[in-house]
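**Q** What follows is a predicted structure for the sequence shown.
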Amino acid sequence: MSDTHPSSPSLSAAPLRLAVDCMGGDHGPAVTLPACRAFLAAHPSVELLLVGRPEALAAAAGWPRCHIVAASEVVTMDDPIEVALRRKKDSSMRVAINQLKAGKDGSPAQAQACVSAGNTGALMAVAKYLLKTLDGIDRPAIATVMPNQLGGFTTVLDLGANVDCGPEHLLQFAVMGSALVSAVDGKDEPSVGLLNIGEEMIKGNETIKRAGELLREAAAHDQLNFHGNVEGNDIFKGTTDIVVCDGFVGNVALKTAEGLASMISSFIKTEFTRTWWTKLIALLAMPVLQRFKHRVDHRRFNGAALLGLRGLVFKSHGSADAFAFEQALNRAYDAARNRLLDRVHDRIVATLQALPSANEEGGDVGDTAATTAHAA
């Protein structure tokens, strides 16, 4: 395995830049442009590359620290992956991701991270095709945070990029997740849990059992802070900082959590508006209800990282409003300024050197991931 990797540019040499696919998602520039303006106001040293059709981005012409990058096509939310890869070669998504690549003449990349609210399957496929995976990473994974009852967040991956995973892939996800939490949240040794149907080592299918062995071996070599098996409710208890699972299970867990939060909010609203008496009680309870709404507001957790690529790509929810899209920009910014790429590379190299058995079991680097268009 080569020791070369795409080191993060020196942040002191030039302003940090984010490339933004302004056309992606359900709402396009109507959401992305207000979010970008708010982000720029909060980060006076950052520059943005706004990618899309110039006429659609005309409102941003002349904004300070902004540069419009023209793209003539748009990947829609229901475009097949083949269309995004082979036909729409001048899409805003593709052009935005291309900003993360160094020039053929050796010139540095134009941006240090990319954010898009576009079709998830297309985004993963295009990003993997253009950027390739880091050495030692077989498959990229989608990672995001979910709120827990401790008042913090639990990072969960994979959320849909890889439906079928081997034990070595789950080990790689744990390493990448640890690098992400370490970089963005400042935890040097975040705890890792393996999602299972029980805490006991004897439970689970053969893939999970073998993954548990690899994770325990990595912990024995001080490469991971492995807690052990965890169950679905541990995500929300905050038992561990990171929960690792395959993309099928992760996506089901994510959508179940979103649906449950929506249902509970709907039930509360229904009961408080049932009669004039309950409406009065609701008025008195408004401060409590507002705090509850804030804690379960999924917009605060928007911005899933596509980990394992030779570039930082973040996925915003397609239906995100301006506030939610701004959170995705914030997460991309935090990852870039804390050199997430370097951290992932260094951790995966150290882990594979310590665990030669995991390296031997792994598939060919860059094998095709089973990507879903409905993740995150």
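**A** Structure's in. What do you need?
**Q** going forward, measure contacts and count neighbours with C-alpha atoms only.
**A** Fine.
**Q** Quick check: chain neighbours aside, which residue is closest to residue 39?
**A** residue 326 (6.1 Å; CA to CA, 6 or more residues apart in numbering).
**Q** For residue 183, see how far away that neighbour is.
**A** As judged by CA to CA, to the nearest Å, residue 326 and residue 183 stand 19 Å apart.
**Q** Could you check which of these two is surrounded by more residues?
**A** residue 326 (27 against 22; other CA atoms under 10 Å).
**Q** Quick check: that one touching residue 33?
**A** No. Judged on CA atoms under 8 Å, residue 326 makes no contact with residue 33 at a distance of 9.8 Å.
**Q** Now do the shared contacts for those two.
**A** Residues touching both residue 326 and residue 33 (CA atoms under 8 Å, 6 or more residues apart in numbering): none.
**Q** Go ahead and confirm residue 139 touches residue 133.
**A** Yes. At 7.2 Å, residue 139 counts as touching residue 133 under the criterion of CA under 8 Å.
**Q** Those two: which has the busier surroundings?
**A** residue 139 (27 against 21).
**Q** Pasting the second one now:
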Amino acid sequence: MKIAVDAMGGDHAPQAIVAGVEAARDQYADLEFDLYGDPQKVEPLIKDQTRLHLVKTTEEIEMGEEPVKAIRRKKDSSIVRAAQAVKEGQADAFFSAGNTGAILAAGLLIVGRIKGIDRPGLTSVLPIAEPGSSRHSFVYLDCGANAEAKERNLVQYAHLGRFYAESVLGIENPRVALLNNGAEEDKGDRLHKEVHQQLKAEENLNFIGNVEAGDLLVGKADVVVSDGWTANAALKATEGTAKMFLKLIKNGILNGGLRAKIGYLFLKPVFKNIAKQMSTSTYGGAVLLGLKAPVVKTHGSADAVAVKNTIGQIRTMIQTGIIKEAVDYFSPEENMDNQPKN
């Protein structure tokens, strides 16, 4: 299995990217990597070239650039070249920590969407903070690839999320829910009411109804679907709340006197475990589901650990054949067309 890596994308690139790739290479003997980037910046960071191949590029797409224009103008950028390698079958997946919009544009315009999928959805795996639960994470899409959506798009997201939960997370018959402003069936605007009824009618889905934003992290569902605007807003609000509580706890310890500091020392292992469970580095990157190959973007501030974990996530996607499963479901005629003729 070969992964095309944008070595130049991310706040800590190329150092964190190269370190994470080498850690993943050492852990997974069945992976090879093509690193796309500036040789003068990347090559000195490579400690061991085993199963690593550096591909020279002369351009970079910066974080603030307009995505589609950048993809079209910077043909020799690390993002474009890595995506092109996947399109041409030279690699099995594309990974980057760079400009999110450019990665999405490269996925759509270069790698291409599966026939039958109208709009691929950006998919994240988020933690479940439910004590005693046997499940530790759930699938959440669309996280922001499409600000507007039609009923058909959300139904497709439900199936794509189901495939991901089954294949990558190993969840049998995953529970699918619709993010809405109330748990009752008649809640929401026209779009959400109609999507609810369509999901309810899907025989292949274990649809359990609506879930509110306040219940996202408590394990009520294994797959939560939404339009990109709503899902992204709910996710940012959840992240902001978590950061606020961490600051409140930290300030409480620092300003709480000797008793608070001693209590922290006793609880330090607990805080470390919680931090690991809630860290974005633990669960890998966001996947643009609905494309012809895995296209995965990790957060721009990703460190080497996050890069390594995201590569492990990509490896699982390739091994389990989730893309083929989606093709079989949404465009089975494509596989028929590719069968050898007698």
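**A** Here it is on my side, so go on. Here the structure is a predicted model, which is why all the values come from computation and not from measurement.
**Q** quick one: TM-score?
**A** TM-score for the superposed chains, counting by TM-score structural alignment, normalised by the length of structure 2: 0.91, backed by 326 aligned residues with a CA RMSD of 1.5 Å.
**Q** How much space separates residue 358 of structure 1 from residue 309 of structure 1?
**A** Counting by CA to CA, the gap from residue 358 of structure 1 to residue 309 of structure 1 is 20 Å.
**Q** So if I had to pick from these two, which one is more boxed in?
**A** For residue 358 of structure 1 versus residue 309, the count of surrounding residues by other CA under 10 Å is larger for residue 309: 27 against 21.
**Q** Aligned to the more buried one, what sits in structure 2?
**A** Mapped onto structure 2 by TM-score structural alignment, residue 309 of structure 1 lines up with residue 291.
**Q** repeat for residue 343 of structure 1
**A** Structural alignment (TM-score structural alignment) places residue 343 of structure 1 against residue 325 in structure 2.
**Q** need the contact list for its match.
**A** residue 163.
**Q** Now the helix or strand it falls within on structure 1. Mean distance?
**A** For residue 325 of structure 2, the host element (DSSP states H and E) is helix 322-330. Its aligned residues in structure 1 lie a mean 1.6 Å from helix 322-330 of structure 2 after superposition (mean CA distance after the TM-score superposition for structure 1).
**Q** Could you check how far that helix is from the centre of its chain?
**A** Offset of helix 322-330 of structure 2 from its chain centre (CA atoms, centre = their mean, to the nearest Å): 18 Å.
**Q** What is the subsequent helix or strand relative to that helix?
**A** Sequence order places helix 332-337 as the next helix or strand after helix 322-330 of structure 2, per DSSP H and E.
**Q** quick one: buried residues of that next one?
**A** Buried residues in helix 332-337 of structure 2, counted by 16 or more other CA atoms under 10 Å: none are found.
**Q** so the lengthiest helix in structure 2 aligns onto which residues of structure 1?
**A** Selection of the longest helix in structure 2 by residue count, based on DSSP state H, yields helix 228-254. Using TM-score structural alignment, helix 228-254 of structure 2 corresponds to residues 247-273 of structure 1.
**Q** buried ones in that stretch?
**A** Quick answer for stretch 247-273 of structure 1 (16+ other CA under 10 Å): 247, 248, 249, 250, 251, 253, 254, 261, 272.
**Q** residues contacting the last one?
**A** Residue 272 of structure 1 is in contact with 278, 279, 281, 282, counting by CA under 8 Å, 6+ apart.
**Q** ok, 10 Å please
**A** Residue 272 of structure 1 makes contact with 278, 279, 280, 281, 282, 283, 285, according to CA atoms under 10 Å, 6 or more residues apart in numbering.
**Q** Pull the number of nearby residues for the first one.
**A** In this case it means residue 278 of structure 1. Using other CA under 10 Å as the criterion, residue 278 of structure 1 is surrounded by 14 other residues.
**Q** same thing with the last one?
**A** Using other CA under 10 Å, the number of residues around residue 285 of structure 1 comes to 12.
**Q** before we move on, which element is the equivalent of it over in structure 2 in?
**A** Taking TM-score structural alignment, residue 285 of structure 1 has residue 267 as its aligned residue in structure 2. In this structure, residue 267 of structure 2 sits in helix 257-278 according to DSSP H and E.
**Q** Helix 228-254 and that helix, what's the angle between them?
**A** Here the directions of helix 257-278 of structure 2 and helix 228-254 differ by 150 degrees (axes from the mean of the first three to the mean of the last three CA atoms, to 10 degrees).
**Q** Give the buried residues for helix 257-278 of structure 2.
**A** Going by neighbour count (16+ other CA under 10 Å), the buried part of helix 257-278 of structure 2 is 264, 277, 278.
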